[in-house]
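Participant: Only the shape, not the letters, is given here:
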């Protein structure tokens, strides 16, 4: 039987923020300070072999701290937020059952929320989705949008592209509930404390450029070539990863290494901005300066003084 909220020995800790801000290092340091174990919440670090391009923490950098949900998928598999929620909560329960602290580390905002918040994932119906897709191709999106406005005006006002409109109609057809009713509230599933790394944006821009150039020097092209032989292009999630998209074009002769690196830098900076926007919208996050010499002390204090 899983523990009740009251029986949990301590809150789940989450270290969040943009890519390149030092989340992995802080996660390890917190684990060493608080007798914890790390759970990966970066969707692309689920993949075996995607090491250089995802800046995956190395075995040495883990400093003997157990890390969960790293290297659990092949590049041909599609990552699922719903599956991650189940796996992550099982890992949290396991870590807590051994009297240790679960420390979630990652910048994939929806995955973090799926782990921490009350968040339901409606199922799928491939046949229903196929019918809706065929109708969209045959009649255009307007009739589907009109139908969505009748059953779920909130989603109709929010969703623009065909894929999301079809998904909203699929969920309504499957559950009888509007898709908008599944939108998460900011309500923790169990006690949690989130620590966000506050960055200097210009310095982060420079750091991300240096990091991409270092990835190239460490063999990103060779890593992509190796993964291409394992089916990288057929993986819906992995094939879209920053750096991997660009260097597949290098392999195809469509881009030079220099152009691929520059394109990756631009895309990574844009991604970091989106991450900051996402996490800034959550008022529950305690923000700490990423370069504060007392960062670990303040992070530990935030955890120990958090309401249980």
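Facilitator: Right, received. Where do you want to start? Computed from a predicted structure; not experimentally measured.
Participant: can we go C-alpha only for contacts and neighbour counts from here?
Facilitator: Fine.
Participant: Flag every buried residue along the helix ranked longest in the chain.
Facilitator: Ordering each helix of the chain by length in residues (DSSP state H) puts helix 257-280 first. Using 16 or more other Cα atoms under 10 Å as the burial criterion, the residues of helix 257-280 that qualify are 257, 260-265, 268-269, 272, 275-276, 278-279.
Participant: all strands for the stretch 51-200 of the chain, in order.
Facilitator: Taking DSSP state E, counting those that start in this stretch to define them, one finds strands in the stretch 51-200 of the chain at 67-68, 101-105, 192-198.
Participant: coming back round to it: between the buried residues of helix 257-280, which is nearest residue 209?
Facilitator: residue 265 (5.5 Å; Cα to Cα).
Participant: this is the comparison structure:
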């Protein structure tokens, strides 16, 4: 197991995490390990703001482009892959805004089994009645889990109820703790909300200009619409609705901006709860030096 602390660059989308991670890797002789759940998918490049080969500046990047868009995301599978890389890399720099994936990589996190019959019954109920009654059931059985799951997130509600029924234990007992498997230094990039909202809108517009619609159209030929995870990704789901004639292109873009802003607030809330994250202003002129000082430790700041 790696003795070098894992460096993690976290925070909301559009904060500049990928660029800082490359800067740190170049300075420290490190390699980047992706912790963005959607960058795991092949072909989902523009809509996930995946760094180009040139933007990676020669730094090895691990766990990009490993799944087809038809594959359902698995945090348990990601955990195995991420830890294998962390153990093999001298200076791992974990980077991404998927909080559960970051925690799965570096912290104790259980993955209870699954029972297809229970899952199928709950998913059928979700399809027929929507998430609200299932969420109310979860609130009764495990208030702590319900408080940590959005009432609209049917997939996670189903999973929580499945684990409760299967194990007889609260789902919250399996949720991530702050018990670390690896020592880590976590740098959070802080962006004032008005600036973050503006950066998100600009990023979405640039994605459209870079050819997001054509990217989605090509991925539809590879099964994107059938992908339970990839097909629901921000930007991709909205473009699909445009291409299917349900929305105008302007509606799809506006909804992508709105939902990405909401997602960024959830990301920030998730990382703010972790007392280990050390926050720095995203636009500090000496951001790299301040990050390096945090990594070196208090005595070196």
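Facilitator: Alright, I've got the coordinates. This is a predicted model, so every value here is computed, not measured.
Participant: Tell me how the two chains score on TM-score.
Facilitator: Comparison of the two superposed chains (TM-score structural alignment, normalised by the length of the second structure) gives a TM-score of 0.88, and 293 aligned residues with a Cα RMSD of 2.7 Å.
Participant: matching residues in the second structure for the longest helix of the first structure?
Facilitator: Counting by TM-score structural alignment, helix 257-280 of the first structure pairs with residues 249-272 of the second structure.
Participant: residue in the first structure matching residue 103 of the second structure?
Facilitator: Residue pairing (TM-score structural alignment): residue 103 of the second structure is matched to residue 113 of the first structure.
Participant: What sits closest to that match if chain neighbours are left out?
Facilitator: Take residue 113 of the first structure and drop its neighbours on the chain: the residue closest to it by Cα to Cα, 6 or more residues apart in numbering is residue 119, 7.7 Å away.
Participant: wait, isn't that neighbour in contact with residue 183?
Facilitator: Yes. Contact criterion Cα atoms under 8 Å: residue 119 of the first structure and residue 183 qualify, at 7.4 Å.
Participant: Give me the more crowded residue out of these two.
Facilitator: Between residue 119 of the first structure and residue 183, counting by other Cα atoms under 10 Å, residue 119 is the more crowded of the two (19 against 13).
Participant: could you list every residue that touches residue 16 of the second structure?
Facilitator: Residues near residue 16 of the second structure by Cα atoms under 8 Å, 6 or more residues apart in numbering: 189, 282.
Participant: Can you find the partner of it in the first structure?
Facilitator: Match for residue 16 of the second structure (TM-score structural alignment): residue 22.
Participant: how near is its match to residue 105 of the first structure?
Facilitator: From residue 22 of the first structure over to residue 105 of the first structure the distance is 10 Å, taken as Cα to Cα, to the nearest Å.
Participant: And residue 35 of the first structure, by the same measure?
Facilitator: Distance, residue 35 of the first structure to residue 105 of the first structure, using Cα to Cα: 15 Å.
Participant: Between the two, point out the one with more neighbours.
Facilitator: Using other Cα under 10 Å, the more surrounded residue of residue 35 of the first structure and residue 105 is residue 105, with 26 against 13.
Participant: Turn the buried residues of helix 257-280 of the first structure into a markdown table, including distance to residue 209 of the first structure.
Facilitator: Output for the buried residues of helix 257-280 of the first structure, formatted as a markdown table (distance: Cα to Cα, whole Å):
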| residue | distance to residue 209 of the first structure |
| --- | --- |
| 257 | 14 |
| 260 | 12 |
| 261 | 9 |
| 262 | 8 |
| 263 | 10 |
| 264 | 9 |
| 265 | 5 |
| 268 | 9 |
| 269 | 8 |
| 272 | 12 |
| 275 | 17 |
| 276 | 18 |
| 278 | 22 |
| 279 | 22 |
